[in-house]
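Visitor: Everything below, folded, please.
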Amino acid sequence: MDRSKQLGEKKVSRLLLKFSIPAIVGMLVNALYNVVDRIFIGNGVGSLGIAGITIGFPFMIVIMAFAMLIGIGSTSLISIKLGEQRKEEAETIAAHGMILLIGTAAILSVVGLIFIDPLLQLFGASEVVLPYAREYMRIILWGTVFQAVGFGMNNFIRAEGNPKIAMITMLIGAVLNTILDPVFIFIFDWGIQGAALATIISMAVSAIWVLYYFFGGKSLLKIRVKNMKLQLPVVGKICAIGSAPFAMQLAASLLSAIINNSLTYYGGDVAVSAMGVLNSVTMLILMPIFGINQGAQPIIGYNYGAQKFDRVKETLKLAIIAATVVVSLGFVVIQLFPAQLIALFNRADKELIKLGARALRIFLIFLPIIGFQIVGANYFQAVGKPKKAMFLSLSRQVIILIPAVLILPRIFNLGLNGILLAGPVSDLGSSILTGILLFMELRHLEQKHQEGYSAEPQME
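Guide: Predicted structure coming up:
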């Protein structure tokens, strides 16, 4: 059976497992890039090293934002085109995606290297933390193209129905990073620079693997030279569909910068380190949700394009259930073992462990409902409705959370506790908004089909 046709014919539950499990493994492995760096740096360099990575993280999120803009935007369109049996158009989109990924990554790298100190200070670096952040990011920025190509084009592999290869891409890079980190940090004594170098080498290997897949004749979609000449309408569609995750990531970068500055003001460098560890733990829990989304996206997109709406709804339902189970298990672990989780990153800093454990319990108190919110927002992206997807994505990281971070610390002199309470306020509010819009969308899905629905994205 054609790898793409299975999306519209095989049992949905089996398809979701087939696509999601490799994606979950891949996303977890991808998360290990930052988590492993922080664990080894925390134990080999200290809490200030963790703070340095945390300060540089907003710029890394910006890089990922552009990779998502192009990579996920292209992937959604590729899935829809394959569902419509328009393979040549899917190949044009894939070629455009590759060129855009390389070009934007190169620009970001140059800009970041030129303005590295002002950017890190803008992101909340104190005089003490700035040298650590500079040493790490100066090396990371040289590998921006590898990160963008490895992550962005890996989504193309999944869109054409080959999730195992996509998983291997992630595994290769993360396993190599895990091996190189202790070698460079402890054996070669390169400190935080060693962690950055290990990450860049690993990303480069992943990028080479992806390019070999497409140019080595193994792929369903072919990257052809004739399709590399950029056409503005194609670029516009890619950016429109990818705008939701792009905006979400930019918002995450802005949020990270605001939180870092607020943490420095209310809690000092140890609070920045604690939030860095909290982000790592959260990432490990949420990455399976993003993997479920990646697994569901081509199934939803293909069947939406093929107007098989029962399969669309079934996929969405199963994805929400799976995501809720994952975050609920994560919630239980966090509430029972918060100090032990923080200690993985630095066993010697008792102040960090105490503050980090309290932060985990408060900031993630509504974690069990976040799986629904993330999957619900992804649904609108998968069916080519970027405005609704963007609104729901931004509701959690901008519309509610940023005002909460800025306002709550000043109410009743809550200070650092106000920053921690902003998390559950945002999680609850954004989940309610997602429930309302998703209910309305599903209610009218069959009606749209009866009225003569066109699968081309309508930019609603």
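Visitor: CA atoms for contacts and neighbours, from now on please.
Guide: Fine.
Visitor: Give me the neighbour count for Lys10.
Guide: 10 (other CA atoms under 10 Å).
Visitor: what about it, distance to Asn413?
Guide: 57 Å (CA to CA, to the nearest Å).
Visitor: Ignoring the adjacent residues along the chain, who's closest to Gly46?
Guide: Distances taken as CA to CA, 6 or more residues apart in numbering put Asn346 closest to Gly46, at 7.1 Å, once the chain neighbours are dropped.
Visitor: Oh, that last question was meant for Leu416, not what I typed.
Guide: Closest to Leu416 by CA to CA, 6+ apart is Tyr266, at 5.6 Å.
Visitor: what's the helix or strand for that neighbour?
Guide: In the assignment (DSSP states H and E), Tyr266 maps to helix 232-267.
Visitor: name the helices or strands packed onto whichever helix or strand comes after that helix?
Guide: Next in sequence after helix 232-267, counting helices and strands by DSSP H and E, comes helix 269-305. In terms of contacts (3 or more CA pairs under 8 Å, 6 or more residues apart in numbering; DSSP states H and E), helix 269-305 is packed against helix 12-44, helix 47-83, helix 144-159, helix 232-267, helix 309-336, helix 338-343, helix 350-363, helix 370-382.
Visitor: looking at these, which is closest to Ile168?
Guide: With CA to CA, the closest approach to Ile168 among the helices and strands packed on helix 269-305 belongs to helix 12-44: 7.4 Å.
Visitor: The closest one: which residues count as buried?
Guide: Residues 12, 15-44 are the ones in helix 12-44 that count as buried (16 or more other CA atoms under 10 Å).
Visitor: What of stretch 297-314?
Guide: 297-309, 311-313.
Visitor: want to put them side by side, so please do this one too:
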Amino acid sequence: MKGDMTRGNTSKLLVSFAVPMMLGNIFQQLYNTADSIIVGRFVGKEALAAVGVANPIMSLVIFFIVGICMGALVLMAQFFGADEKEKLKREVSTALVAGTIFTLFLSVMSIMLSKRVLILTGTPNNIIKDADIYLKIVFGGLIFSFIYNFYSSALRATGNSRTPVNFLVISAIINVVLDLIFIRVFHWGVAGAAIATVVAQAISAILCILYVYLKVPILHIERKELVVDKELLKTTINYSWVSAMQQTCLYIGKILVQGVVNSFGTDAIAAFSAVTRIEAFAIAPAGSIADAVTTYTAQNNGAGKKDRLKEGYRQGSIISATYSIFITSIIFFGGNLIMQFFVPETEVGVISIGVEYLKIMGLFYMLSALCNIFQGFFRGVGKPRITLIATLISISFRVIISYVLAPYFGMTSVAYGVIAGWMSMLCYEMIQFRSYLRKNMM
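Guide: Sure, this is the predicted structure:
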């Protein structure tokens, strides 16, 4: 059966599944990174700072939606692995209807509250207007983000990680082109960047819908099949709310950390905006490997092949660790050059702050990669609460240490906080992993 990960060489399955997702994640980052680069180069560091301040707030909402889709993915993958096609279709219908209604509600609330949140995080007056405009436009297009992420999750649950990436590549290229047109030609500034992002997301969503309805009968829902199964809805919510809360806690922590950075002034905010984009690119491939582990684990768990679960974790860890060594060397030695993609070389203050941060963080990317593999494993076996607790522990260390050290180390205090968070998270996950193995596989 195409997309079946319950048989065959584990490392080959993970790599073949993860590589398209790596490309997808990289192009996903292009949405916001293109905004930051083009805004920073052609509008100014204040506009770059505005987009940077908006990013964690925007990500909080978007990744809440991603968390919901991740919960549905685990169930869909389990039904697919167990060859329960009827249940799979009912889950697709249930999650799609419920998710659409919730996303529309979330979109309205986010638009209403965006400026208030910016004020609460101490956003400087000179950038708050642009940041609010950016957020309101992006939040207006949330439904497109949900549709793409939902169908992308459904395709991945059935072992197809390539098709959503193809559509994402197309829309990411369109996003860059529209950024240049709206910002350089029409001079729409930050608003132009947000509009380009929404249009690109809409295109990726439409392409996913067309593909599923034309090529994937198992995920194609006829009107008569469009139902909400109450029992499946309860199970989906049970999985999804934990994943969504995990993403929410992560980005609430990032918003709180952004509050620390905001106190250091425009140069620090602009630098932090750039380094967060760079880091998103750096750690995205490791996240893709973790997502591959989730699907692999969920399918094998659904098929009752417990003996393959530990092998999936082991091979995923090896692949992630190898990648981390590679990306660490690039970030550590190339930080100065990479920062100049975001601001002109004359912005010495912004560049120096960013380079110092990147050199510290780059040495510890392997911790993040290993944490992600554990997260992927626990999501796959239906233990999302462990991933939520691990995230809460990590975020708590990140926020507390960032605030405590801020008066002494400036923006590098954030780096120390993130590293401490990864260390604490890894320790907790290792303990839980050993406990799971003892109870279920020995």
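Visitor: Please state their TM-score.
Guide: Overlay of the two chains. TM-score (TM-score structural alignment, normalised by the length of the second structure): 0.94; 441 aligned residues with a CA RMSD of 1.9 Å.
Visitor: Please pull up the equivalent of the residue nearest to Gly46 of the first structure in the second structure.
Guide: Under the alignment (TM-score structural alignment), Asn346 of the first structure maps onto Val343 of the second structure.
Visitor: can you pull the contacts of its match?
Guide: Contacts for Val343 of the second structure (CA atoms under 8 Å, 6 or more residues apart in numbering) come out as 37, 40-41, 45, 350-351.
Visitor: how about it, secondary structure?
Guide: coil (DSSP: H, G, I helix; E, B strand; the rest coil).
Visitor: Against Thr33 of the second structure, how distant is it?
Guide: 12 Å.
Visitor: Met339 of the second structure contacts Val348, correct?
Guide: No - the criterion here is CA atoms under 8 Å, and Met339 of the second structure misses it with Val348 at 10.2 Å.
Visitor: who's more crowded, the two?
Guide: For Met339 of the second structure versus Val348, neighbours defined as other CA under 10 Å are more numerous around Met339 (23 against 13).
Visitor: Not counting residues beside it along the chain, what's closest to the more buried one?
Guide: Distances taken as CA to CA, 6+ apart place Ile351 nearest to Met339 of the second structure, at 5.9 Å, with adjacent residues excluded.
Visitor: now swap in Ala415 of the second structure and tell me
Guide: Ala415 of the second structure sits nearest to Met361 (CA to CA, 6+ apart), 6.0 Å away.
Visitor: Against Ile128 of the second structure, how distant is the one you found?
Guide: 28 Å.
Visitor: Which other helices and strands does the helix holding Tyr266 of the first structure contact?
Guide: Counting by 3+ CA pairs under 8 Å, 6+ apart, helix 232-267 of the first structure packs on helix 47-83, helix 87-114, helix 269-305, helix 370-382, helix 386-394, helix 401-407, helix 416-443.
Visitor: and with 7 Å instead?
Guide: Applying 3 or more CA pairs under 7 Å, 6 or more residues apart in numbering; DSSP states H and E, we find helix 232-267 of the first structure packed against helix 47-83, helix 269-305, helix 386-394, helix 416-443.
Visitor: tilt between that helix and helix 370-382?
Guide: For helix 232-267 of the first structure against helix 370-382, the angle by axes from the mean of the first three to the mean of the last three CA atoms, to 10 degrees is 160 degrees.
Visitor: Nearest to Arg134 of the first structure, out of the helices and strands packed on helix 232-267 of the first structure?
Guide: Relative to Arg134 of the first structure, the nearest member of those by CA to CA is helix 47-83, separated by 7.7 Å.
Visitor: Tell me, how many residues neighbour Asn279 of the first structure?
Guide: Quick note: Asn279 of the first structure (other CA under 10 Å) scores 17 neighbours.
Visitor: And it, what's its match in the second structure?
Guide: Asn279 of the first structure maps onto Thr276 in the second structure, by TM-score structural alignment.
Visitor: Please report how far its match lies from Asn440 of the second structure.
Guide: Plainly put, Thr276 of the second structure is 38 Å away from Asn440 of the second structure if you go by CA to CA.
Visitor: which residues does the residue nearest to Gln381 of the first structure when sequence neighbours are not counted contact?
Guide: Closest residue in space to Gln381 of the first structure, ignoring its immediate chain neighbours: Ala389 at 5.4 Å, by CA to CA, 6+ apart. Neighbouring residues of Ala389 of the first structure by CA atoms under 7 Å, 6 or more residues apart in numbering: 244, 377-378, 380-381.
Visitor: Leu100 of the first structure: which of those residues is nearest?
Guide: After measuring the contacts of Ala389 of the first structure against Leu100 of the first structure - CA to CA - the closest member comes out as Ala244, at 17.3 Å.
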